[in-house]
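need the 3D shape of this:
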Amino acid sequence: MNKYKNTKTIHRGIKFDSKAEAEYYDLAVWQAQAEGWELKLQERFELLPKFELEGKKYRKIEYIPDFTFYKNGKLVKVVDVKGMQTKDFKIKAKLFCHKYQVPLILAKKYRNTFKEESF
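Predicted coordinates for the structure are as follows:
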């Protein structure tokens, strides 16, 4: 369990960062199949490349959403399963949406289902 009370979970042989993310996986697979989309998990997107300034090195900044969906090789949907939005997440989400011009969907567990809303 981490500081946000998420428990890493193995579901269908895949390790997820939370129980909610593992439960959302089945919905994501179903949606991808229904739409004819390709589903990817934990894909990395560079927001800012690494750089050096006056001898100091800075690491790149990446955003790693939980689920990404592609249609004919084009990114069409991005979903992050979140119970809580941190300051870092909000900044990275804005940078991601601006750079990649794809809406970000937040999925939050609500009773026995998920509520999806745009970031």
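
use CA for all of it now, contacts and neighbours both
Noted.

SS state for residue 108?
Here residue 108 is recorded as strand under DSSP: H, G, I helix; E, B strand; the rest coil.

you'd agree it is up against residue 115?
Yes. Residue 108 lies in contact with residue 115 (Cα atoms under 8 Å); the separation is 5.3 Å.

the protein: strands as residue ranges?
9-11, 14-16, 38-41, 45-48, 51-53, 56-58, 61-63, 67-71, 74-81, 104-110, 113-118 (DSSP state E).

quick one: which of those strands is nearest residue 23?
strand 9-11 (8.0 Å; Cα to Cα).

picking that back up, which stretch among the strands of the chain comes nearest residue 88?
It is, among the strands of the chain and with distance given as Cα to Cα, strand 61-63, at 10.0 Å.

structure for this one too, so we can compare:
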Amino acid sequence: MRGYKPIRGASKYHARQAFASDGTKCASRAEARYYDHLLFTHADFNYQQRFEIVPKFTCNGKRYAHRVYTPDFVIYEDYKITKVVDVKGGNATMTADARLRMMMFMQKYDMPVTIAEYDSRSGLFVEKQA
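This next block holds a predicted model:
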């Protein structure tokens, strides 16, 4: 594959880290392809932006840390969020934990999360709402 330089190490879902065309290190080759697509379309976006979904709190004297959701891409138009995209490599990466974080994000920020799955046969991304 031209343009993608795989690096050592893999995630528990066997996704190999890769570099996008501008040298940005991505968690998977599918993320690197989506990153390159956004660069090609000159979209205004952030990669791996963190959003707090549960603030830190104390219950019966025990402290609990805040919880965050980190979508893969946040796309902006006129400085407003228009789309939140999470790139998935298949059903194995769509865990119950990931679904819960997405639902908590959607409830708090009133913004749908788009799941982008890469179709290796066509070379295109199939997008659907989480």
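
output the strands of structure 1 as CSV; include the columns distance to residue 31 of structure 1 and mean neighbour count.
Formatted as CSV, the strands of structure 1 follow (distance: least, Cα to Cα, whole Å; neighbours: other Cα atoms under 10 Å):
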stretch, distance to residue 31 of structure 1, mean neighbour count
strand 9-11, 18, 15
strand 14-16, 18, 14
strand 38-41, 9, 17
strand 45-48, 22, 16
strand 51-53, 39, 9
strand 56-58, 38, 10
strand 61-63, 23, 16
strand 67-71, 9, 19
strand 74-81, 11, 18
strand 104-110, 14, 18
strand 113-118, 13, 13
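
so which of the ones you listed gets nearest residue 26 of structure 1?
Among the strands of structure 1, the nearest to residue 26 of structure 1 by Cα to Cα is strand 9-11 (9.4 Å).

what helices or strands is the closest one leaning on?
Secondary-structure packing of strand 9-11 of structure 1 (3 or more Cα pairs under 8 Å, 6 or more residues apart in numbering; DSSP states H and E): strand 14-16, helix 19-35.

which part of structure 2 lines up with the shortest one?
The counterpart of strand 14-16 of structure 1 in structure 2, using TM-score structural alignment, spans residues 24-26.

same check, this time on stretch 64-74 of structure 1
Counting by TM-score structural alignment, stretch 64-74 of structure 1 corresponds to 70-80 in structure 2.

can you list contacts of the matching stretch?
With contact meaning Cα atoms under 8 Å, 6 or more residues apart in numbering, stretch 70-80 of structure 2 is reached by 31, 43-51, 81-87.

now it, how far from the centre of its chain.
In terms of Cα atoms, centre = their mean, to the nearest Å, the centre of stretch 70-80 of structure 2 is set 11 Å apart from its chain centre.

try stretch 64-83 of structure 1
How far stretch 64-83 of structure 1 lies from its chain's middle: 6 Å, per Cα atoms, centre = their mean.

again, but for stretch 42-58 of structure 2
For stretch 42-58 of structure 2, the distance to the chain centre is 10 Å (Cα atoms, centre = their mean).

with stretch 18-30 of structure 1 instead?
Averaged over its C-alpha atoms, stretch 18-30 of structure 1 has a centre that lies 12 Å from its chain's centre (Cα atoms, centre = their mean).

what do you get for stretch 61-69 of structure 1?
Here stretch 61-69 of structure 1 is found 4 Å from its chain centre; the criterion is Cα atoms, centre = their mean.

go ahead and flag the most central residue of structure 1.
Note on structure 1: the residue nearest the mean C-alpha position is residue 65, at 1.7 Å, using Cα atoms, centre = their mean.

ignoring the adjacent residues along the chain, who's closest to residue 95 of structure 1?
Once flanking residues are discounted, residue 95 of structure 1 sits nearest to residue 47: 6.6 Å by Cα to Cα, 6 or more residues apart in numbering.
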